[in-house]
Every structure is written in C-alpha cells, then in structure tokens.
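> The following comprises the amino acid sequence and a computationally predicted model.
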Amino acid sequence: MRALSKVPLMKWCNSLARLVSRFNPGWVGGEKLDRYTSNRLPLKGDCQPGHVYLVGAGSGDVELLTLKAARLLGQADAVVYDRLVGDDVLALIPRGTERHYVGKASGHHSMPQAEIGALMVTLARSGKSVVRLKGGDPAIFGRMGEELDALAAAHVPATIVPGITAASSAAACMGIPLTDRGHAQQLRFVTAQLCREDGTPDWSALARRDETLVFYMGLSKVEAICAGLRDAGLPDDWPIMLVANASQPDQQSLVGTLADMPLQLAASPLPSPCVIMVGSVVTRVATSPAALDIHNAAY
C-alpha cells in the first residue's frame, strides 16, 4: 500500500483529533486534559457563578489559545461568542454548555451591542458563570470597554483574559518582528473604521519612517490608507503587507508598496478578517527555507 505523505497524514490526524474532541471534550490532541492538568500543566481556579469572563480567543489557531482561556471554556455554564472565533476553539466547549452567538460582520449585526451587554447581565444574574469569547484580544478594538460598562452598571463582576491579537499572530506567521530595532522605534495599532466625527485619521502623524503601523478592519479602505500616507509624505515605494486569516490554514497575504497595493488587491482580493502592516519592517518578510518553517508552523 502506498504510504501517505507527511502533509496529508498530519491533516488527517488533526481532523481526527478535532472529531474526537467534539464527542469527548476531555480529549485534545489525543490525550486527556486531566493528564495534562495533573502532570504537566497545573491549572487552578474555577468559574464563579454570577461572574463574566471576557476572554480572548486569539487569531484562530486553537493552539494559540491561552491555558486560562481553555480552562474557562471547559468550566463555564454559558459562552457568548463572536463571528471570528474558530471552530476548533468552539470544539473545546463541552456538550451541554449554553452557547449564544452574537457575531458581527460588516453591515450585519446578529445582535446590537446593547443587547449583548443585557444578555451577559441576564445570564450572570441567573447564577451562571459566563465566558464572553471574543476573537483576538478583547481589549484591542473588541468593544470591551462598552461591555465592561454594561456589567459595572449592573454590578456584575468581570475578569479580563487577554488573547493573541491579529497583529502579533500575522507578524509571527510571516516571520517578521513588529519592532525590529533597525526599523521601528514604536508600534501603533490603528482602527481603519474612521468612526470619529471628522472621519479622517491624522495622516501626517501616522506617516513616520521609524515605526510600524498596523491597521485593523481596513480591508475596504486600503486605497484610502495608501493615498493618505503617500500624501502625508511617505514614499511611493514604502512597504505594506496585507495578511488575511492570520495563523489559520487558509491564511493569505500580499506584499507590496503604497503605490501598487491597491492594484494588487484588486487583482487578488483577500477575505476578511485582514490586518494591514505598514513600515520598513515589512522588507524582512520571510523568504528563506528556514524562515518559511516559521510561516508554516501554524499548519
């Protein structure tokens, strides 16, 4: 019988592990969670009734989930989760746990933000422990502040559990450091939603050559971002990179310049979610065989 190649065999094994975990949430990667917790990873604590945990689900790769997040998912009475939470992460939720989908996509919200806050309050007041599961890190463009305010107004205790944000994950998968000292003395995260009243970022403040810019939620605004930074003084050949679905098997990327990226994107559209990185550090994008191992590590 012909031997299976390494890549298909690994994919088959991963698929089997995911299937097993759905029927027996105590199993992950072929070994029981209690073996890890008792012998290798001594996790402590329990979900408290009437308490809400604002948990970061990371960028999609289940192995990038924090240990605390995994523990809470296994203990909570109810999980309120977003659109960008991966299926492999959701598979860690035991059968019988309440699930409430409150995802948002551009132009379509399954539930208004005020109702999400009210839902968490209702669940907590009924004596349930609640995990509010948000893609990436809940404190980075995740509207966590509004949810904390809703919980505080109802006197519901809350705990924040950080997650790996898309910027960190995308940079790691592409084999680049966001703050390489030869390229960037500072790092800035920017929302491209232009929610402020004047509707325009301060391009002159952003157009610096000694920093790395990371734009979130900006896939539809790539042309405006490139034009704004060029008009503010950055050169046409200034590096820019787009990374979609960072850390996931369907990750895609485009690397180019402020001048050519809009045309590149038009010719090769990327899906959402997508992060946009601007800065000379992009020139370090991995191309050597050794560096490509970093890029493929998530798979």
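Perfect, thanks for sending it.
> Please count neighbours and contacts with C-alpha atoms only from this point.
Noted.
> So residue 282: helix, strand or coil?
helix (DSSP: H, G, I helix; E, B strand; the rest coil).
> Kindly apply the preceding question to residue 169 instead.
Under three-state DSSP, residue 169 comes out as helix.
> Now do the contacts for it.
59, 246-247 (C-alpha atoms under 8 Å, 6 or more residues apart in numbering).
> give me the element residue 151 is part of.
Per DSSP states H and E: residue 151 is located in helix 144-153.
> After that helix, which helix or strand is next?
Toward the C-terminus, helix 144-153 is succeeded by strand 158-161 as the next helix or strand (DSSP H and E).
> centre of the chain versus that next one, how much separation?
Centre-to-centre, strand 158-161 and its host chain are 17 Å apart (C-alpha atoms, centre = their mean, to the nearest Å).
> thinking again about what came up before, just the buried residues of the helix holding residue 151, please?
Buried residues in helix 144-153, counted by 16 or more other C-alpha atoms under 10 Å: 144, 147-148, 150-151.
> Hmm, residue 242 and residue 254 touching each other?
Yes - the pair residue 254 / residue 242 is scored as a contact, 5.2 Å apart, by C-alpha atoms under 8 Å.
> More neighbours: which of those two?
A count of neighbours by other C-alpha atoms under 10 Å puts residue 242 above the other of residue 254 and residue 242, at 24 against 17.
> and that one, that's in a helix?
No - assessed with three-state DSSP, residue 242 is strand; it does not lie in a helix.
> I figured it hits residue 277, correct?
Yes - with contact defined as C-alpha under 8 Å, residue 242 counts as touching residue 277 (6.4 Å).
> Can you report how many residues neighbour the closest residue to residue 144 other than its chain neighbours?
Excluding the flanking residues, the one nearest residue 144 by C-alpha to C-alpha, 6 or more residues apart in numbering is residue 138, at 5.8 Å. A count of nearby residues for residue 138, using other C-alpha under 10 Å, gives 24.
> One more: the one 3 residues further on?
Using other C-alpha under 10 Å, residue 141 is surrounded by 15 other residues.
> nearest spatial neighbour of it, skipping sequence neighbours?
Using C-alpha to C-alpha, 6+ apart, the closest residue to residue 141 is residue 191 (7.3 Å).
> That neighbour and residue 267: what is the separation?
24 Å (C-alpha to C-alpha, to the nearest Å).
> Which residue of these two possesses the greater neighbour count?
residue 191 (14 against 9).
> you'd agree the more buried one is up against residue 213?
No - counting by C-alpha under 8 Å, residue 191 stays clear of residue 213, with 10.4 Å between them.
> buried sites along stretch 123-139?
By 16+ other C-alpha under 10 Å, the buried positions in stretch 123-139 come out as 123-125, 128-139.
> And the furthest pair within those residues?
Spanning the widest gap among the buried residues of stretch 123-139 are 125 and 136, at 26.9 Å by C-alpha to C-alpha.
> Below is an additional structure, to be compared with the one above:
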Amino acid sequence: MNIKKPKLTVVGAGPGDVDLITVKAIKVLKTADVVLYDALVNEELLDYINPEAEQIFVGKRRGCYKYQQEQINELIVARAKSSGHVVRLKGGDPFIFGRGAEEMEYAASFGIDVDVVPGISSSLAVAAYQNIPLTKRGSAESFWVITGTTKEHKRSNDIALAAKSSATVVVLMGMSKLSQIVKFFQDEGKSNLPVAIIQNGTTVREKVGIGTVATIEHIVAEKELKNPAIIVLGEVVKHRKIILDIKQQYANVLQG
C-alpha cells in the first residue's frame, strides 16, 4: 500500500476576485488530497482543486460556525494522517488575521510537515480596487492593519493608538464595532477625516460607502453596508475621487 506522507499547506486564496490567487496556490491545489476551505473563498477557485481530492467546507456563514477552530485543527491532523496532503484554503492572506499560524503550529506538534503559500490580503487589495492607496506622498507615510474584533470578541485597543497617528488605518472585521471606532477618531478631533467602507471587495457584489468620521455611520445605514467589509480611515481616501474626477474630465473632452 502506498502510504502518503502527512502534510499541511496553508494557502491564501486572495480577497475575492478569482484572478487574484497566485500561480503557486493553484499548483498546490492541484496536488491536494483534501482541501478545507472557508466562507470567504471564491467557490470558483474550487475548480482548480485536484478532482480526486476531498473538499470540506469549514467556514462561517450567517453567524453559524460549521466547525469550531478546535475541530478544524483536529480535522487537519486526522485527514493528514489518513489521506496525505491537506490544503487549508483561506480568504486573503492566511497570516493576516487568518489563524494560519495557529493551525500550522497545531499540525506541527503532531509531527506533520507544514508549509504556507501567501495570499493577497484584502487589507491591501480591496482598497486598491477602489483607487485608494494605503500610502501616498503628502498624505500617509505608513499604515495600520487592525482587527476590529479580538479573539474575545472585544474591540481592539490598538485602534485608539492608531487614531492618534497620521497613518492610514485599515480595520478588518470591524463593522459591528463601527460606532466605537468612530468615537476614537472623534475624540482625537478627526471628525472630518475621510472614511471608506467597502463590502465584498473585488467581487461583482462589491458595495462602497464614502464619507467622513462624522458621516460614515449614516452612510452605512443608508447603503445597508455590512460584513464582510473593510474600513479605511485616512487622507488617502481622497485619491479615489481625484481619479474619478480625472476620468470624468477626459470623458467630457471626448464627448465634446
């Protein structure tokens, strides 16, 4: 009997657009014996998986967990030992609030070989698709990427620190804490700071709300924005309108 060596490869699927997965990630999917994938993974990517591989959905939908994290860890080890190469396919980048490191540590503690294929993080790509650069000369020299909700389901204290800086601030998983996030920036006298909220970024279901710290909650309610979404706070949000205005000017010239 040909017994396959147990292995785990944690793979980043990118932010949503099927074309934003890496070539290396596709190559790995073709070698998988088992693939465990999350809810934020574009299901079109499942077409790249080895057709003989077992596919298991382990994500969260509508607030319901199909598997708890401890169960996912155990499933990875069990399948690696029984089937061989397990690919853990995660939205975005698996090392940016994706628990990829935790799953690798758990598998490695059972003697399983582990590897990672980085993915394009939604914190970068979703903003970029809306012509929002996280850094720009004269606007922002650095950026923070922060989780809006910690492991204990509380607001991250790092947001208060970020609000004091001149950096661009990107908050993932922060929609349920939006009022608290906005309050930090208001307390720093930044009510006029531009804010963008992008739901289902880089996909055909994308929705966008643009405002300021003072107005963004009203815009979210008006546009019915919700998770999955990222929040971008900073002067760089203005770049989006600059590009749109330039495009409109050229369109007017062509029409005239």
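Received it, and whenever you're ready, just let me know what you need. From a predicted model like this one, the values you see are computed outputs, not experimental measurements.
> the helices in the stretch 1-150 of the second structure, which residues?
For the stretch 1-150 of the second structure, helices defined by DSSP state H, counting those that start in this stretch occupy the ranges 23-29, 69-83, 100-108, 122-129.
> In TSV, list these along with distance to residue 253 of the second structure.
Shown next, in TSV, are the helices of the stretch 1-150 of the second structure (distance: least, C-alpha to C-alpha, whole Å):
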stretch	distance to residue 253 of the second structure
helix 23-29	40
helix 69-83	56
helix 100-108	50
helix 122-129	25
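> now the aligned residue in the second structure for residue 88 of the first structure, nearest residue through space, not along the chain?
Under the alignment defined by TM-score structural alignment, residue 88 of the first structure is paired with residue 44 of the second structure. Leaving aside its sequence neighbours, residue 44 of the second structure sits nearest to residue 18 (C-alpha to C-alpha, 6+ apart; 6.7 Å).
> and the gap between that neighbour and residue 48 of the second structure?
On the measure of C-alpha to C-alpha, residue 18 of the second structure and residue 48 of the second structure end up 11 Å apart.
> cool, residue 228 of the second structure as well?
24 Å.
> before we move on, back to that, aligned against the second structure, show me the partner of the residue nearest to residue 144 of the first structure.
Under TM-score structural alignment, residue 138 of the first structure pairs with residue 94 in the second structure.
> Identify all contacting residues around the one helix or strand residue 229 of the first structure maps to.
In the assignment (DSSP H and E), residue 229 of the first structure maps to helix 222-231. Residues from elsewhere that reach helix 222-231 of the first structure, judged by C-alpha under 8 Å, 6+ apart: 203-204, 206-207, 236, 258-259, 261-262.
> what's near enough to touch residue 90 of the second structure?
10-14, 37-38, 40-41, 98.
> burial measure for residue 268 of the first structure, as a count.
With other C-alpha under 10 Å as criterion, residue 268 of the first structure counts 10.
> Can you find the partner of it in the second structure?
Under TM-score structural alignment, residue 268 of the first structure pairs with residue 223 in the second structure.
> The first structure: which residue goes with residue 34 of the second structure?
Residue 34 of the second structure maps onto residue 78 in the first structure, by TM-score structural alignment.
> for residue 112 of the second structure, same thing?
Using TM-score structural alignment, the partner of residue 112 of the second structure in the first structure is residue 156.
> Equivalent analysis for residue 181 of the second structure, please.
So residue 181 of the second structure corresponds to residue 225, using TM-score structural alignment.
> would you list every one of the strands in the second structure?
Counting by DSSP state E, one finds strands in the second structure at the ranges 7-12, 34-37, 54-57, 60-61, 64-65, 85-90, 113-117, 143-147, 168-172, 194-199, 207-212, 229-233.
> distance from the last one to the first structure after superposition?
Following the fit onto the first structure, the mean deviation recorded for strand 229-233 of the second structure is 0.4 Å by mean C-alpha distance after the TM-score superposition for the first structure.
> same deal with the fifth one?
On the superposed models, the aligned residues of the first structure are on average 1.5 Å from strand 64-65 of the second structure, with distances taken as mean C-alpha distance after the TM-score superposition for the first structure.
> what sits against the residue nearest to residue 44 of the second structure?
By C-alpha under 8 Å, 6+ apart, the contact set of residue 18 of the second structure is 42, 44-45.
> Looking at the alignment, what corresponds to it in the first structure?
Using TM-score structural alignment, residue 18 of the second structure lines up with residue 62 in the first structure.
> next one: residue 57 of the second structure
Aligned counterpart of residue 57 of the second structure in the first structure: residue 101 (TM-score structural alignment).
> That match contacts residue 81, correct?
Yes - using C-alpha under 8 Å, residue 101 of the first structure is in contact with residue 81, at 5.3 Å.
> who has more neighbours, the two?
When residue 101 of the first structure and residue 81 are compared for neighbours, residue 81 comes out ahead with 20 against 14, by other C-alpha under 10 Å.
> Now that one: closest residue in space, sequence neighbours ignored.
residue 133 (4.6 Å).
> Hmm, that neighbour is touching residue 54, no?
Yes - using C-alpha under 8 Å, residue 133 of the first structure is in contact with residue 54, at 6.3 Å.
> residues in the second structure matched by the biggest helix by length in the first structure, start to end?
Assignment by DSSP state H gives helix 6-23 as the longest helix of the first structure. On the second structure, no counterpart of helix 6-23 of the first structure exists by TM-score structural alignment.
> Give the next helix or strand downstream of that helix.
strand 27-28.
> and the residue mapped onto residue 256 of the first structure from the second structure, how many residues sit next to it?
Aligned counterpart of residue 256 of the first structure in the second structure: residue 211 (TM-score structural alignment). By other C-alpha under 10 Å, the residues close to residue 211 of the second structure number 20.
> what sits against residue 211 of the second structure?
194-196, 219.
> For the alignment partner in the first structure of residue 144 of the second structure, the count of nearby residues, please.
With TM-score structural alignment defining the correspondence, residue 144 of the second structure maps onto residue 188 in the first structure. Number of residues near residue 188 of the first structure (other C-alpha under 10 Å) recorded here: 13.
> Which residues are in contact with the residue lying closest to residue 188 of the first structure once chain neighbours are set aside?
Counting by C-alpha to C-alpha, 6+ apart, residue 188 of the first structure lies nearest to residue 213, which is 5.0 Å off, once chain neighbours are set aside. Contacts for residue 213 of the first structure (C-alpha under 8 Å, 6+ apart) come out as 187-190, 206, 276-279.
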